[in-house]
Every structure is written in C-alpha cells, then in structure tokens.
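>>> Next input, structure requested:
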Amino acid sequence: MLLRAEMEQKDQLTHCYAGPEDVACDVCTGRKRKADKSCLVCLVSYCEKHLQPHYGSPSFKNHKLVNPSKNLQENICSRHDEVMKIFCRTDQQSICYLCTMDEHKGHETVPAAAEMDEKQKKLQESRQQIHQRIQDQEKDVKLLQREVEAINVSADKAVEDSEKIFTELIRLLQERSSDVKQQIRSQQETEVSRVKDVQEKLQQEITELKRKDAELEQFSHTEDHTQFLLNYPSLPALSESTGSSSIIVRPLRHFKDITEAVSELRDKLQDVLRDSWTNIPGPVSSRVGVYLDHRAESRPDSLSLYLLALDF
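Below you'll find the predicted structure:
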C-alpha cells in the first residue's frame, strides 16, 4: 500500500510539470510546473503555487488574470518596451502610454480594457443576432420538414387512390369485355340457328324433290301410252319452294358494328385519359400538401368520366 501511494504521488507530481506543449510557470526554478494563469499586467505566467499572492495581496487586485498564454510578449510595445494598455481608435491598434505622446499624439485613444468592454458588448449583440437567425432558420427547417412529410403523405395517398381507381376501371373494362363477348356469342348462336333452320328445310325439300324426281323418272319410262296418259294428271304438283328468292342472306354487319363500337370506346377512353392527364397538377413550389388536397377536392371524379365513356 505504501509503495502504491508513493507511485500515485509521483504520478501527480509528474502530471504537474510542464511539457513541450504546455505554458510553463515563469517563476519556477529548475523543473518548471504548468502555468495555471497568465497575468496581463505582470506579463508573467504562474503555476498554482506562485499564483497565490495574486489572490491574497491587495497589490494585485487590479491585475488581469487569463488562461495560460504563450503570447504575452505580444502585449509589449516593440518600440517603447512598455505594456500596451491603451487602444488607438484612429489607427485601430493597441499602444502603450508613451505612444500617445509620440506617433499617436492627438489621436482618439481609450483604455484598452474600456475598448474591450465596448467591443464585447457589440460582440454579444452580434451573437444575439446570430442566435436569433439560427432560431428562425431552425423553425424554417422544421416547417420544411413538415412540408416534406406532407408531400410524402399526399403522394402516397394519391398513389393509393390512383391504384384503386385504375383497378376499378380495369374491373369495369373486364366486365364490359365479358358482356360484349357474351353478346357476340348470343347473336352468333341466334344467327347460326336461324340459318340452320332454313338449311334444314332446304335439305328436306331437296330430299323430297329427289324422291319425286325418281318417281317421275320411273314414270317417264312407261311404254304404254294409254297408261302414261291415264296416270299423268295424277302426278303430284310441286309445292312452293323455299328457294333462293325466299332466303334473306343477312350481311354480318352486326358483328362489325360491335367491333366499331369497341373501337369507339377505346378512342373515348384515350381522349378521356389524355384530357384528364393534362389536368393533373405538375410539380409545385410550396405548400404542396395543401395544394394537392385542394386540387383533389375541386377536379371532377375521373372514374365518373371513365364510366361515361364506357356507356356506349
């Protein structure tokens, strides 16, 4: 335990000594300790031990202590080797009291401490303005962030609504396509049945005519003229034929009409989609969420336009 305490004490002492990057105490002899403060009046840096007189003696009451500085010599006038405690406002530089009697004679001068106090006030005013500007811009950043969130929400809602509308439109088109297909097949069945009925009647007539022709052919081979003339009046008369003159060949116009109606529907849809698309608002510069909401409430229901186009 004793050895450990000695080692800790030694480390503390080593930590107190100034290194190459530290400001050394100007009073210490031998190995110098780290400076705790620098005095702008004495132009000397003191460690904690040698700084005590500045705290205890009234003689040092007006001395200005600052954090340790290696640049204390910059406070000495290079011409008169005196501490520069005066500020020349005319030339905007620090000077010593001898300079006021020499090249700065007649210039506007004030104590350096007073000039520093005034400039500190201006500095604080500038900082307050900067802080106010920061607060204002942070508010703007938050507003813009909320606008970004509103844009994203509005865009997601628009995508969702558009998908629902197009899904409904596709469903309606599929239903109408099924109706048209059913209509064509129904009309096809009706027409085919009508034609087959006529075809069957004609086939029956053909069969009957062939039978009669066979009878007539057999009768025509009768050699006995008495029998031929006797039976000739009893030959069956031909019934009225369902011939070509009574058959109405209807052109397949009705199927073409349906195709043309579907083509017209396609053209209407293309026109509606094109016209509706030109009404969709493009990029907006500000308050996008509110703008899109207003447009959504004011523009016509696109699905209604599609349904009108479907009603052919």
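>>> going forward, measure contacts between C-alpha atoms and count neighbours the same way
Noted.
>>> which helices and strands does the helix or strand hosting Q135 pack with?
Element membership for Q135 (DSSP states H and E) is helix 112-220. Other helices and strands packing on helix 112-220, by 3 or more CA pairs under 8 Å, 6 or more residues apart in numbering; DSSP states H and E, are strand 86-88, helix 253-279, helix 288-298, helix 302-310.
>>> Tell me which of those sits most buried.
Each of the helices and strands packed on helix 112-220 was scored by mean neighbour count; the highest is strand 86-88, a mean of 22, by mean count of other CA atoms under 10 Å.
>>> I'd like the next helix or strand past that one.
Taking DSSP H and E, what comes next after strand 86-88 is strand 93-95.
>>> And that next one, what's buried?
S94, I95 (16 or more other CA atoms under 10 Å).
>>> about what we covered before: tilt between the helix holding Q135 and helix 288-298?
30 degrees (axes from the mean of the first three to the mean of the last three CA atoms, to 10 degrees).
>>> Tell me the helix or strand right after helix 112-220.
Heading C-terminal from helix 112-220 (DSSP H and E), you reach helix 225-231.
>>> picking up where we left off before, what's the angle from the helix holding Q135 to helix 253-279?
Following the same axes, to 10 degrees, one obtains 180 degrees for the angle between helix 112-220 and helix 253-279.
>>> Reformat the helices and strands packed on helix 112-220 as JSON lines; add distance to R171.
Formatted as JSON lines, those follow (distance: least, CA to CA, whole Å):
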{"stretch": "strand 86-88", "distance to R171": "87"}
{"stretch": "helix 253-279", "distance to R171": "15"}
{"stretch": "helix 288-298", "distance to R171": "23"}
{"stretch": "helix 302-310", "distance to R171": "12"}
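>>> Could you also give me the structure for this next sequence, so I can compare it with the first?
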Amino acid sequence: MATSGSVLSADQFQCPICLDVLSEPVSTPCGHNFCSGCIKRSWDSAVVCQCPLCKETFFRRPALRVNTTLREVAELVRKQRDSGHDLTPAQPGDVPCDVCSGEGGSRLRALKSCLDCGTSFCTLHLELHQRAPALQRHMLSEPLADLEGRVCQKHRRPLELFCRDDHMCVCQFCTEGEHKNHSTVPLEEEGKDRKSLLNQTQVDLKSMIQERQEKISEIKQSVELSRVSVEAEAASISELFSVLVLVLERSRGNLQGALEARQHAVETQANALTAQLEQEIHTLQSRHTQLEELTHTHDHLHLLQVYASMCVLPPCRSWSLVSVWSYQDVNSLRPLVSRLEGLITREMDDLHTDFVPGPADGMGILGNCPGVPQRELKRVQQFTELSKVQQYAVDVTLDADSANTFLQLSEDRRQVCCGQRRQKLQDVGAGRFDRAACVLGSEAFAQRFYFQVAVGSKSSWDVGVASEAVTRKGKVKATPETGYWTVALRRGAGLVAKETNPVPLAAGAGLQMVGVFVDYPRGVVSFYDVTSMSHLYSFTGQRFTGRLRPLLSPGQREKGRNSAPLVISVDRPIT
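The predicted structure is shown next:
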C-alpha cells in the first residue's frame, strides 16, 4: 500500500481502454493492467487476443485474475479523487507540504500554513487541524514559503500585532514585556491603514505619469508645428526660385539644407527628451504595478516590511520648464534674401520686354524688384496668401445627427453623398435638416480656422460655413442674413457666392478642391481654388454672434451623374 506521504495520482492507475481509475484490475502476460470488464469486452469482439497497448498476440486466450493489491491501491486513489481533495503535486513556485516525505512520489502542494506549528500542510495532512479541538485554535494562513520570518524570534509565537510606538511587528507575548503599554493593533488593521496611504501614493504616481505623457504630446505637437512651418517656408522658397531660377538656383540647396539641419536639431532634441520621459514613465509604471500588487495582498507583514521603501517616489526630473525649441520664424531667412536682392536687381536690369515694375504693396523683396513678370508676381502673391491661411487648418468631421436622411456618411465621417432613398433615422439634439440636403461639421469654432473639401468633377454642390444656431427645418435660404456663408455650383448656372443677390464667380474648369478660411475676428469668410492657388470670393464685414460650423451639401444625384461624394481634406496642395 502507498504511504500517506506519497502522491497517489489518478493518472498512474488509469485503464488504457476506459481512461478511468482501474476497476477490478487484471494483468496480461505482457505486464499491462486493464479493468477486468474492459479487457474481456475487447477480446470478445476481436478475432485474436492482442494487448491493446503493445499489440502482443496471444494464440490462446490467457486466464486473467484480479490483482488484489493493485485493486486496493486503485480504490484508495478513487476515494481520494471523489472526496474532492487537492492532490496536485507541488510545482516550481508552489509551497510544498512539509509532512509529505517525498519518497515514492513528489510532495503535494500545501493548502494552508500553520503559524503556531510553523508547518505547511497539504489537503490530506491538514485534516488533523480540522478535527482536533486543540489544533483548531491554531492560526492558519494561505501557504507561506517563509514561515520563519513570521514568527517572533524571542517567543517563537506568530507575529500577529503591530506596535505603533516602535513601528514593528510583535507577538502576543511581546505586549506583556518590552512592548507593554505600547499602542498595538492587529496586523490587518494596520495593513488597511497603510493601504489607504498607498492609494494616495498611487494617485501621485498616476499624476506624474499623466504629466509626462502630456509633455510627450506637447513635444510631438511642437515637432509637428515645426515641420509644418518648415514645409511652408520650403514651399515658398521653391516657388520663389522657380520665378528667379537663373539667379537663385545655386542657393536653393544650401537654404533647404539649413532648414533640414534645423529640423534635424529639433527632432534630435525631441527624441532625446521623449526617450527620457518614456524611461521615467516605465519606472513609474513599474512602481505603480508593485503598489497595485501591495494594495491587493493579504500578506500584511510583507506589506509593512516594504512599505517605507515603496512609498518613496522614484527620483525623476522636473519637466515643467522643459520645452522643445520649435522653428517657426518665417522671417529667419530675410537677412540672406536681402543680400540676394541686389544681385536679383542687377540681373534683371537688362530685361524689359513683357515686364513691368512689380507692386510694392506687401510683396516684400519681389515688390521692390523690377524685371519680374506681372503674372508670376500675382501667382506668387496668391500662393503666399493661401499658404498663410492654411496654417489655421483644422481637422473636420461630419455630424451624423444633423445630416438629412437622404445623405450617406462614410465610416470616418469625412465623406458625404446623396443616397437613392430616405433612411429611417431619429431626430436628436438640435435636429437634422429635413428638406435641405445638408450636413454640418461636428466641430464648432469662434476663431480663425481653415478646411478643404474635394469636389472633384461633381456638377452640383454647396460648401461653406453656417451658424451653429441656424434653423434646420423647412426650406433653407442660404444667405448671410440667415446664418449661411457658402459658394455653390449648379449645372447650367456655374459657380456662385450665395449672397442675398447671388454673385457669379469665375472659376477655372479644373476646380477640384475648395479651401474655406474663416477670419472670425475680422468677420471674413474666404474661398479658394486650392488646385490653382487662386482666390474665389470673400464675404466681408460680417458680424458673427456665435460659433460657426462647416457646412456641406453634395447636391441631388441627378440620375447618378452627381453621385460622387464630397470629401473633407486638410492635406496641403502639391505645387
């Protein structure tokens, strides 16, 4: 028979046929064990008798007898399994039973540790503590690997109290001696108080993590702003050099190289700061995880022993005054341009045919440079104007709750087209347009902002902005008086600005992208042909009384000829 110290595993006494614990076990001549009924049924249905495991053939059916010793062991295993006892062998990291001898099998995993006995017990050896009245008064805990550290070294009694005067864990006998008249409380009570303090430390850690994450976002925004500014200036330089290519081609590479070097310096600084912040976040998150584990631990002694070191915040750099230098000075190249102005003037003195003196109203170097073609100056002026307003570009999405039920929005809410039939949608919030095929943007602004809409080759559409409080029910007359500032394209009527009396606009046949810029403080709404970089129209002298929202109308389908969507885009044009 197996001893109480050995591990009886049901897998060791499993019938290979029925896969259950052996019942009335018999042994074949080849040495394998089976349930008596299982092997008999197997041979009754077979032509020849074979061992189901090793396939050894027996020309004469063996006479099988029940192995009584094996039957007793199998019955014991079956009873232990049916009783629900945890007979799992201890694995690496588990606390093993101190009573299991380990001979004939591995030691079982401990179910409880007795602080009075200083011993860990498996489910089998714990029964005496559950039955004997004297042992029932012992203090049991979850399995503990370090029982010696939980016993008072002086009295050999469990550490179950905390002395608040001496800040140490003590046993019951200590309170009758050197800790007499001291303020002592149960470990659980002190542990709960310390957990509340740990929670505050966690809050501080979360705040520090959030502060550093926000700093990373700020750095990335600075890098992006610097990149946008550099791209805008690089585009301006490219346009200027395309007009004055014979004079300035030799300098363009050096200027762009300087810009790239500055941007590289910004990105290098940002990468270094980001790496430091991410390292600090990793350290703080590690400490936060450790504290999270402590707040859920039942091991109050361990909590109190590491409390002092865990509540000290890791050493971190103060980031409140740290920022990334963002290159945004569009006039930084002006001294160099001024030096080149004299060279440009001298090179242009001999050119007169088809050239006129350039304007001097805000064109900077070109305004004082004779010999530049008028049409090229106008193109540069328009390009400069559009580049300036594009710095106010915002990310626009469409408000599905305001869309007419015939309109269909894309999943990212940046495209809208007119469907073939009305959708069954509820009217929520301020309501949706019920007759006008319009949709508003989700974002509202009371500041300067710019957005672009790709109109493609559509034959009918409306693009512009509207007051947030416009009436959305019934027939809509889109004019500034009713809170609408739009331009519209109609088949046969061309492009018009929808003033009280519509104003026809001259637009090139290649109008593909419309830019909308709102100068809220000045009361101006301007429209641009982004592809040709030309100004279309401006509503001026407006008095805005509330926030404005982008407005789009893809127009009727016109039997499929106008079914393409309007697409919101904030990408800059390629020039």
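>>> Let me see the TM-score of these two.
The TM-score (TM-score structural alignment, normalised by the length of the first structure) is 0.48; 203 aligned residues with a CA RMSD of 4.9 Å.
>>> re the thing from before, with respect to K164 of the first structure, which of the helices and strands packed on helix 112-220 of the first structure lies nearest?
Distance to K164 of the first structure, taken as CA to CA, is lowest for helix 302-310 among these, at 10.0 Å.
>>> elements contacting that closest one?
By 3+ CA pairs under 8 Å, 6+ apart, helix 302-310 of the first structure packs against helix 112-220, helix 253-279.
>>> now the ones you listed as TSV including distance to I95 of the first structure?
Below are those laid out as TSV (distance: least, CA to CA, whole Å):
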stretch	distance to I95 of the first structure
helix 112-220	9
helix 253-279	74
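>>> Around V306 of the second structure, how many other residues sit close by?
Neighbour count for V306 of the second structure, taken as other CA atoms under 10 Å: 11.
>>> Assign it to helix, strand or coil.
Judged by DSSP: H, G, I helix; E, B strand; the rest coil, the three-state class of V306 of the second structure is helix.
>>> follow-up on the earlier one: nearest approach to K157 of the first structure belongs to which of the helices and strands packed on helix 112-220 of the first structure?
Of these, the one closest to K157 of the first structure (CA to CA) turns out to be helix 288-298, at 10.2 Å.
>>> Other residues contacting the closest one?
Among residues not part of helix 288-298 of the first structure, those counted as contacts by CA atoms under 8 Å, 6 or more residues apart in numbering are E147, A150, I151, S154, P281.
>>> The helix holding Q135 of the first structure vs helix 302-310, what angle?
Using the same axes, to 10 degrees: helix 112-220 of the first structure against helix 302-310 is 20 degrees.
>>> doesn't S45 of the first structure fall inside a helix?
No: going by three-state DSSP, the assignment for S45 of the first structure is strand, not a helix.
>>> what separates it from D117 of the first structure, distance-wise?
23 Å (CA to CA, to the nearest Å).
>>> Of the two, which one has the most company?
Remark: of S45 of the first structure and D117, S45 carries more neighbours, 28 against 12, as counted by other CA under 10 Å.
>>> Need the three-state assignment for the closest residue to the more buried one other than its chain neighbours.
Nearest non-adjacent residue to S45 of the first structure, counting by CA to CA, 6 or more residues apart in numbering: S38, 4.1 Å away. What three-state DSSP gives for S38 of the first structure is strand.
>>> was I right about S38 of the first structure contacting Y46?
Yes: S38 of the first structure is within contact range of Y46, at 6.1 Å (criterion: CA atoms under 8 Å).
>>> coming back round to it: mind checking the helices and strands packed on helix 112-220 of the first structure for the one nearest to R133 of the first structure?
Of those, nearest to R133 of the first structure by CA to CA is helix 288-298, at 25.7 Å.
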